[in-house]
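Undergrad: with the sequence up front, the predicted model follows.
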Amino acid sequence: MKFSAILIGLAAGLASALLFAGLILQSPTAVGLSLAAPIPILIASLGWGSRIGFIAALTASIALAGVTGFAGSGLILFATMALPSAIVGHLAGLARPKENPEPGVEGPLAYDWYPLDRILFAIAGIASLACLFIGWMFGYDAAEIGPELATALGEQMGATVDPAMQQQVQTLARLIVQMVPFIQPALLVITLVAGLHLAAILTRLSGRLDRPRDDIPSSATLPGFAVSIFALAVAGCFVPGTLSVIASVVAGAFGTAFTLVGLASLHRRTRGAKQRALLLIGAYGAIVLLTFPLLAATAIGIFETARSAARDRAPR
């Protein structure tokens, strides 16, 4: 391992820590930058190797703990962003020589690279584990957090003396608490997927990315057994207690992964269409404004995954 590569890992870790620091320090102008924290670590891993990516992850966590003076902040970064980014970068860089390469094919094209469906599955699984760890670390308890959140919202909205408004605030607080196990892993999946995509673009522009460009709309899917995992998670959401929270986290992560597969399918199916740009803009606009198009994308992602799995199992 070259010393210059180690310096790259250290610099990437410091950059990631600075990006994430706004979230820990609750700076309103820097919270958005925290979503970019995985990018430096992913660039280090994709361009300089997995070991450099893990060095960057450790550096980021240690640096953040030093800046904030709170070891827990470094642990939060390590569990939610740094370590997942290093693992995802490692998976994206895995390759093995093809068993029967075509004559004249050399370099990266002579290798089978770790498939996108496995990478997306790993991201969903890692996001689930990371959110469950953070929930355990902070002692997430919906029954306890709900009343506290209702009280805080009531004070901000001036609902402390109006019984009707208090009831509305309590209902809103319960809804927010119930949605957190879904939203947190969903946001983490999107952050890691977007970070990997942007990091790959930047690393390829620098000429350091060996992995060939993936045709994402055509190859984005999930392994067939992910459908069963998602179905069990959705069913578990209706079981009371801690199991419901765990199932909600898994459902949020894998549901988001299926939604991304569905959106990739939309990009593939509209290729060659004269009004492709208008169709995509309309689809994403409907997703932002409404809810059911997002559910439709999730259903399409499940369908595409099941169909791909059936095609792979079919005798040839």
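TA: Yes, it's here.

Undergrad: contacts, neighbours, all on C-alpha from now
TA: Noted.

Undergrad: and stretch 279-295, what's buried?
TA: In terms of neighbour count (16 or more other C-alpha atoms under 10 Å), stretch 279-295 has its buried residues at 283, 287, 293-295.

Undergrad: just to be sure, Asp112 is in a helix?
TA: No - per DSSP: H, G, I helix; E, B strand; the rest coil, Asp112 lies outside any helix segment and is strand.

Undergrad: thinking it is in contact with Ala95, fair?
TA: Yes - between Asp112 and Ala95 there is a contact under C-alpha atoms under 8 Å: 5.4 Å.

Undergrad: now stretch 90-103, how far from the centre of its chain.
TA: Centre-to-centre, stretch 90-103 and its host chain are 25 Å apart (C-alpha atoms, centre = their mean, to the nearest Å).

Undergrad: show me what secondary structure element comes after the stretch of helix or strand Gly22 belongs to.
TA: Assigned by DSSP states H and E, Gly22 belongs to helix 3-24. Proceeding N to C from helix 3-24, the next assigned helix or strand is helix 38-48, under DSSP H and E.

Undergrad: next, the buried residues of that following helix.
TA: So for helix 38-48, counting by 16+ other C-alpha under 10 Å, buried means 38-48.

Undergrad: for stretch 177-196, same thing?
TA: Neighbour-count burial for stretch 177-196 [16+ other C-alpha under 10 Å]: 177, 180-196.

Undergrad: so how far is Leu290 from the nearest residue to Leu83 once chain neighbours are set aside?
TA: In this structure, Leu83 finds its nearest non-sequential neighbour in Ala57, 5.8 Å apart by C-alpha to C-alpha, 6 or more residues apart in numbering. For Ala57, the distance to Leu290 equals 37 Å [C-alpha to C-alpha, to the nearest Å].

Undergrad: show me the buried residues of stretch 177-196 that map onto strands.
TA: Here DSSP state E is the test, and those give no hits in strands at all.

Undergrad: which strands or helices does the lengthiest helix in the chain pack on?
TA: In the chain, ranked by residue count with DSSP state H as the criterion, the top helix is helix 163-205. In terms of contacts (3 or more C-alpha pairs under 8 Å, 6 or more residues apart in numbering; DSSP states H and E), helix 163-205 is packed against helix 38-48, helix 83-92, helix 116-138, helix 142-157, helix 242-269.

Undergrad: take a look at this one as well, against the first:
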Amino acid sequence: MTPSKLLIAIAAGAASALLFAGVVLQSGSAVTLALAAPIPIFIASLGWGSLAGGLAAVIAAVVVGAISGAVSGGILMFAAIALPAAIAGHLAGLAKPAPELEAAASRPFPSRAGNTQPTLIWFPVEHILFAIALMATLACLGLGWYFGYDIAALKPEIVAALRQGDSSSQISGLELDAVAGLLLSLVPLVQPAVLTLTLAVGLYLAAWITRISDRLQRPRDDLPTAVHLPPVALVLFAGALAASFVGGTVELVALVVCGAFGMAFTLVGLARLHARTRGRSNRGLLLFVAYAAIVILSFPLIVFTAFGIYDTLQRMRPSPPA
């Protein structure tokens, strides 16, 4: 590794750690900065290679562990943000020669005409999105096991926090217990969904920044038409949805899978919206209304999740004979 790449990796790791520090230090005002924590690692990986991205991930985890004074802080950073960002950045940089170029290279007398750039086939966007959802699932499951996620044990702490925040004391103990139970039951579903969204949006923003600096080798993907999910994602999502009614540990694991891949299908549905509204005079208004409804009401996410599932089902159908 050249000195310049080493410096970039160190700077990216330190920047990512500082953005994530609010989580481990339990600073409410800085928690939102953690959503941008994967972006420096993505930039290092996309612009300076997978080795720089991997080193930035390790440095970020070490710095977070040093800041928090606990190994658990570094593990949280590495498993949830740093490692998935390094892997996703590596996948986005993978490419191979097109089949016709491989065939031409195997000929005994390859053509010498032209100095054109070779055509490359880049790692598909749909597989990158699938990998992000899978990594978010594994990260949340691993961290839940490591930190010992137990609703019964955590409920008294949540109730105490809610009671402390309710200065008027107009809410009864039973109501606080019900609210705490609802919040804890939603964590296995919401946490992987947020992590999937954070990694996917972070990769998009990092690619945009790296492209502006002319460091990104991958050509620009037409995301509205390129964002899909492979059929195996639908199989995992359907199986997890069925298993979520079992109860116990199986239910918690299934909810994590549903949260991560549900958000991935939602992103596919939003991509379909962008693709279908192209060329329309009211496109800007339609997109604004759709995103405003999601931000304000939240439940429209389910509609776009259904669109993403429908898109995957459509792609699973055999193409009609020519």
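TA: That came through, no problem. Being a predicted model, the structure only gives us computed values, none of them experimental.

Undergrad: returning to that earlier point: centre of the chain to the longest helix of structure 1, how far?
TA: On the basis of C-alpha atoms, centre = their mean, helix 163-205 of structure 1 is displaced by 10 Å from the centre of the chain it belongs to.

Undergrad: contacts for the next helix-or-strand element following that helix next, please.
TA: The first helix or strand that comes after helix 163-205 of structure 1 along the chain, using DSSP H and E, is helix 216-219. For helix 216-219 of structure 1, contacts defined as C-alpha atoms under 8 Å, 6 or more residues apart in numbering pick out 116-117, 264-268.

Undergrad: one more time with 6 Å, if that's ok
TA: 264-265, 267-268 (C-alpha atoms under 6 Å, 6 or more residues apart in numbering).

Undergrad: so which of those comes closest to Arg307 of structure 1?
TA: Closest to Arg307 of structure 1 out of these is Ser265 (12.3 Å), distances taken as C-alpha to C-alpha.

Undergrad: measure the counterpart of that closest one in structure 2 to Phe265 of structure 2 for me?
TA: Matched to structure 2 by TM-score structural alignment, Ser265 of structure 1 sits across from Arg272. Between Arg272 of structure 2 and Phe265 of structure 2 the computed distance is 11 Å (C-alpha to C-alpha).

Undergrad: from Gly269 of structure 2, how far out is the nearest residue to the match of Ser265 of structure 1 once chain neighbours are set aside?
TA: Once flanking residues are discounted, Arg272 of structure 2 sits nearest to Pro224: 6.0 Å by C-alpha to C-alpha, 6+ apart. Using C-alpha to C-alpha, Pro224 of structure 2 is found at 9 Å from Gly269 of structure 2.

Undergrad: so for those two, which residue has more residues nearby?
TA: It is Gly269, of Pro224 of structure 2 and Gly269, that has more neighbours when counted by other C-alpha atoms under 10 Å, with 27 against 18.

Undergrad: got a list of what the more buried one touches?
TA: By C-alpha under 6 Å, 6+ apart, the neighbours of Gly269 of structure 2 are 304-305, 307-308.

Undergrad: how about the counterpart of Gly173 of structure 2 in structure 1: what's its closest non-neighbour residue?
TA: Residue pairing (TM-score structural alignment): Gly173 of structure 2 is matched to Gln166 of structure 1. With C-alpha to C-alpha, 6+ apart as the criterion, Gln166 of structure 1 has its nearest non-adjacent residue at 5.5 Å, and that residue is Ala159.

Undergrad: quick check: that neighbour is in a helix.
TA: No - counting by three-state DSSP, Ala159 of structure 1 is not part of a helix but coil.

Undergrad: burial measure for it, as a count.
TA: For Ala159 of structure 1, the neighbour count with other C-alpha under 10 Å is 18.

Undergrad: roughly how far does it sit from Leu175 of structure 1?
TA: From Ala159 of structure 1 to Leu175 of structure 1 the distance is 17 Å (C-alpha to C-alpha).

Undergrad: with distance to Ser61 of structure 1 added, can I get the buried residues of helix 38-48 of structure 1 in TSV?
TA: Shown next, in TSV, are those (distance: C-alpha to C-alpha, whole Å):
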residue	distance to Ser61 of structure 1
Pro38	12
Ile39	15
Pro40	13
Ile41	11
Leu42	15
Ile43	17
Ala44	15
Ser45	16
Leu46	19
Gly47	21
Trp48	19
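
Undergrad: what's the closest of these to Leu25 of structure 1?
TA: Using C-alpha to C-alpha, Pro38 is the member of the buried residues of helix 38-48 of structure 1 that lies nearest Leu25 of structure 1, at 18.0 Å.

Undergrad: just to revisit the earlier point, nearest to Gly69 of structure 1, out of the helices and strands packed on helix 163-205 of structure 1?
TA: Of all these, helix 116-138 sits nearest to Gly69 of structure 1, with 18.0 Å by C-alpha to C-alpha.

Undergrad: and that closest one, which stretch of structure 2?
TA: So helix 116-138 of structure 1 sits over residues 125-147 in structure 2, by TM-score structural alignment.

Undergrad: now that stretch, how far from the centre of its chain.
TA: Centroid displacement of stretch 125-147 of structure 2 relative to its chain, using C-alpha atoms, centre = their mean, is 8 Å.

Undergrad: next one: stretch 17-25 of structure 2
TA: The answer for stretch 17-25 of structure 2 is 18 Å, by C-alpha atoms, centre = their mean.

Undergrad: over to stretch 112-125 of structure 1?
TA: Centre to centre, stretch against its chain (C-alpha atoms, centre = their mean), the figure for stretch 112-125 of structure 1 is 12 Å.

Undergrad: list of residues touching that stretch?
TA: With contacts defined as C-alpha under 6 Å, 6+ apart, stretch 112-125 of structure 1 is touched by 94-96, 98, 220-222, 253-254.

Undergrad: corresponding residue for Pro295 of structure 1 in structure 2?
TA: Rather than Pro, residue 295 of structure 1 is Leu. Under TM-score structural alignment, Leu295 of structure 1 pairs with Ile302 in structure 2.

Undergrad: tally of neighbours for the nearest residue to Ser50 of structure 1 once chain neighbours are set aside?
TA: Using C-alpha to C-alpha, 6+ apart and skipping the chain neighbours, the partner closest in space to Ser50 of structure 1 is His90 (4.9 Å). Other residues near His90 of structure 1 come to 21 when the count uses other C-alpha under 10 Å.
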